[in-house]
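1. Okay, sequence plus prediction incoming.
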Amino acid sequence: MTDTQSVRKLYQPVHPDTLPRLDPEFAAFWNANNAYIVPLEQQPWDPACRQSLVLGGPEPPKVGKVEDVQLSKFDMRTFTPEGGPPEGGWPVFIYLHGGGWTLGTIATSNAFAANVCKRASCVVVSVNYRLAPEDPYPAAVEDAVEALHWVYDNGKSLLNANVSKIAVGGSSSGGNLAAVLALEAVQADPPIPLIFQLLIVPVIDNTASPLGVPFPSWAENKNTVQLTPARMLWFRDQYLPNQVDRAAWRSSPIFAPEELFGKLPKACVMVMELDVLRDEGVAYAEKMKHAGVEVEVKLYKAAPHPIISMDGVLQIGRRAVADAIQALAQAFDTA
């Protein structure tokens, strides 16, 4: 061991309580790339941290066309498959990236978006919504809604898309925005028909407590890796500095009016065993099921929060991405 290595401080080791339950590939990647980094919530805020994320994603596959579209206060990136569209146009997937409403860009979700485009044979619209703390709630919701209306109004003419086959989805904070967007679509005037929701490790209740009330996974996974309770609360504070907003359904979709749930499209909710957010995702799925919505819940054993973006380095990440794409492709095929 060199002198430099001997004095390196271990800021984010895998906790002994978590290590025996954690996917070994994830543990090895984490220890090699993230364990010596000062946790985000312990640093002074610097927007430059958005450019230095260590994700573990693959190189994006080649698709037919990639274009950026500017909207009022944000932009989007569209991915179009190779070849000609099916009769009626390409299905559309509106994707909202993760990052605690604070991190992430359309660039960090390029690989996932391109993979979905190529393997589910659909146009993907990746939304570069505004981020906190510069633009807190409800800026991201407003951008997601604007993106949906743009796709519905312009998708046929500008994307060669079939706007009767629109799905929405996202990961983590993006899963939160996708759930909210599906509820917004129901009450648009006139309503915008969606065919599917893909909710990957979604944030569903921004009033949840680290004490495990009402979701035991917060306490059970208090020593988890990556999305720790402290980091999740830090993200919450950046996005929702006004506490009164945390129980609003546009930030916590589980509190949406009961009459909206039965109008939602079918959904796939993907949750990770070692994620503090696991139980709120399951609770949201159960609430939709109770309202008569067809919902599939996929639970990934030994997995912490971020594996959907780590398919370049983790077998379990590749499986999760494949499952997400299969769910979307099936939804498009049966719509």
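-> That came through fine.
2. hey, let's count contacts and neighbours off CA atoms from now on
-> OK.
3. For this structure, which segments are assigned as helices?
-> Ranges of helices within the chain are 3-6, 24-33, 110-120, 139-159, 173-186, 217-220, 229-239, 258-261, 278-290, 315-334, based on DSSP state H.
4. Serialize these to a markdown table and add fields for distance to residue 99 and mean neighbour count.
-> Shown next, in a markdown table, are those (distance: least, Cα to Cα, whole Å; neighbours: other Cα atoms under 10 Å):
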| stretch | distance to residue 99 | mean neighbour count |
| --- | --- | --- |
| helix 3-6 | 30 | 8 |
| helix 24-33 | 17 | 15 |
| helix 110-120 | 14 | 23 |
| helix 139-159 | 12 | 18 |
| helix 173-186 | 6 | 26 |
| helix 217-220 | 18 | 19 |
| helix 229-239 | 8 | 20 |
| helix 258-261 | 26 | 14 |
| helix 278-290 | 17 | 21 |
| helix 315-334 | 17 | 18 |
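5. Please compare the first structure with the one that follows:
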Amino acid sequence: MLHPQARALLELIEQRGVPPTHTLSVDDARRFYRERRFFTQPDAPHTGGVEDLRTGGGIPLRLYRPLVPLRSGPLPVLVYFHGGGWTIGDLDTHDTLCRELANGSGCALVAVDYRLGPEHRFPAAVDDSMAALLWVQANASSLGLDATRIGVGGDSAGGNLAAVTAIAVRDRGGPRLAFQLLIYPATDMRCIAASHVTNGQGYLLTSDTVRYFHDHYIDDRKHDLDWRASPLLHPDLSRLPPALVLTAGFDPLRDEGLNYAQRLSEAGNRAASVCFDRQIHGFITMGRVLDEARVAVSLCAAQMRAELAV
């Protein structure tokens, strides 16, 4: 059953004639995504400090320090990749969530403003994600971060990039990651899981919008089979960091996340799977209108703290 608050939100969107993302130009979709956050997101909480940075290659980053640090000295850090279908979203659209996760965990967080499609297609976002992670690791000491306690995380497309980066780092031999936070991640670009059919219409993220995002990121269907686009298809998911995989019951991507969590566990990793059965895709940023979003944020922050503080 759909949560009454989620149902009310969907009804309001329909009553106001809000255009579906797939009907918009890329520029309009980006602008609309930035603007609508003020309606659904909580007020941005104060933190212990926010600093805009750039990697040596020019990738914009934003470093968040928690209001109450987990400990004195270098802080554990989560490198975070925002959602938005590899096409929309930026440091500002996920600023509140990043602040909440930093404060809730007592850890630092570095958000990554990776390149987007269609201007920069696959694997540009993967390359930027990897470069950003390596830059954070190399510069951890000067930033007051603990280079031995680094995790990756993200929501939706960002969850995809976090999963892919965790595999890529393992395959190159380091740095060893301590945690991966995968919030309703896209893990299979073929979009063949049953939830793409059962949840394909009526729940904000539709099959049409999924296709819109896919086609702005992937320019050749053969890339759907590349594990850097579809981490679920990697033949070896062993020796990966502990994971929390969070999914939503009325999300087209639900089964991809559940399947990925299962594959991680079957490969011998510690992986917890939590599904918010009554929620829709994107709900975790909507704490102003969805009570369960705040619960989800608290859960993610607590798991960050538990895994990164060891």
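-> Perfect, I can see it now. Please read all numbers here as calculations on a predicted model, not as lab measurements.
6. Need the TM-score between these chains.
-> TM-score for the superposed chains, counting by TM-score structural alignment, normalised by the length of structure 2: 0.94, backed by 304 aligned residues with a Cα RMSD of 1.6 Å.
7. picking up where we left off before, export the helices of structure 1 as CSV, with columns for distance to residue 78 of structure 1.
-> Shown next, in CSV, are those (distance: least, Cα to Cα, whole Å):
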stretch, distance to residue 78 of structure 1
helix 3-6, 44
helix 24-33, 31
helix 110-120, 9
helix 139-159, 8
helix 173-186, 17
helix 217-220, 36
helix 229-239, 26
helix 258-261, 29
helix 278-290, 28
helix 315-334, 17
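8. among the ones you listed, which is nearest residue 300 of structure 1?
-> Across the helices of structure 1, residue 300 of structure 1 has its closest neighbour in helix 315-334 (8.1 Å, Cα to Cα).
9. The closest one vs helix 24-33, what angle?
-> Here helix 315-334 of structure 1 runs at an angle of 120 degrees relative to helix 24-33 (axes from the mean of the first three to the mean of the last three Cα atoms, to 10 degrees).
10. List of residues touching helix 315-334 of structure 1?
-> Helix 315-334 of structure 1 is contacted by residues 25, 91, 112, 116, 119-121, 165, 167, 195-196, 198, 268, 303, 307-312 when judged by Cα atoms under 8 Å, 6 or more residues apart in numbering.
11. Just the buried residues from those, in ChimeraX please.
-> Buried residues among the contacts of helix 315-334 of structure 1 (16 or more other Cα atoms under 10 Å), as a ChimeraX selection:
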select :91,112,116,119,120,121,165,167,195,196,198,268,303,307,308,309,310,311,312
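12. Sort out for me which of the contacts of helix 315-334 of structure 1 are in strands.
-> Of these, the ones assigned to strands by DSSP state E are 91, 165, 167, 196, 198, 268.
13. now for the fifth one: what does it line up with in structure 2?
-> Under the alignment (TM-score structural alignment), residue 198 of structure 1 pairs with residue 181 in structure 2.
14. Please tell me how far that match sits from residue 151 of structure 2.
-> 8 Å (Cα to Cα, to the nearest Å).
15. Over to residue 285 of structure 2?
-> Relative to residue 151 of structure 2, residue 285 of structure 2 is positioned 20 Å away (Cα to Cα).
16. wait, what's in contact with residue 144 of structure 1?
-> If you count contacts by Cα under 8 Å, 6+ apart, then residue 144 of structure 1 has 96, 127, 129, 177-178, 181 around it.
17. Format the residues you listed as TSV; extra columns: distance to residue 219 of structure 1.
-> What follows is the contacts of residue 144 of structure 1, written out as TSV (distance: Cα to Cα, whole Å):
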residue	distance to residue 219 of structure 1
96	27
127	32
129	31
177	24
178	26
181	29
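18. returning to what we had before: just the ones in strands among the contacts of helix 315-334 of structure 1 now: which is nearest residue 75 of structure 1?
-> residue 167 (19.0 Å).
19. Quick check: the closest one touching residue 194?
-> Yes - look at residue 167 of structure 1 against residue 194 with Cα atoms under 8 Å: they come within range, at 5.7 Å.
20. what's around residue 172 of structure 2, how many residues?
-> Neighbour count of residue 172 of structure 2, defined by other Cα atoms under 10 Å: 8.
21. And for the one 5 residues further on?
-> One way to gauge burial is a neighbour count; for residue 177 of structure 2, by other Cα under 10 Å, it gives 21.
22. Over to residue 192 of structure 2?
-> Residue 192 of structure 2 is flanked by 12 other residues according to other Cα under 10 Å.
23. residue in structure 2 matching residue 289 of structure 1?
-> Per TM-score structural alignment, residue 289 of structure 1 is aligned with residue 265.
24. how far is stretch 227-246 of structure 2 from where the chain is centred?
-> Relative to the centre of its chain, stretch 227-246 of structure 2 is centred 14 Å away, using Cα atoms, centre = their mean, to the nearest Å.
25. returning to what we had before: okay, the ones in strands among the contacts of helix 315-334 of structure 1 in CSV with distance to residue 225 of structure 1 next?
-> Listed next are those as CSV, based on distance: Cα to Cα, whole Å:
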residue, distance to residue 225 of structure 1
91, 36
165, 37
167, 31
196, 30
198, 24
268, 24
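26. between these, which is nearest residue 37 of structure 1?
-> Of all these, residue 37 of structure 1 sits closest to residue 198, with 31.3 Å by Cα to Cα.
27. For that closest one, give its distance to residue 221 of structure 1.
-> 24 Å.
28. Next, the buried residues of stretch 117-124 of structure 2.
-> Buried-residue list, stretch 117-124 of structure 2, by 16+ other Cα under 10 Å: 117-118, 120-124.
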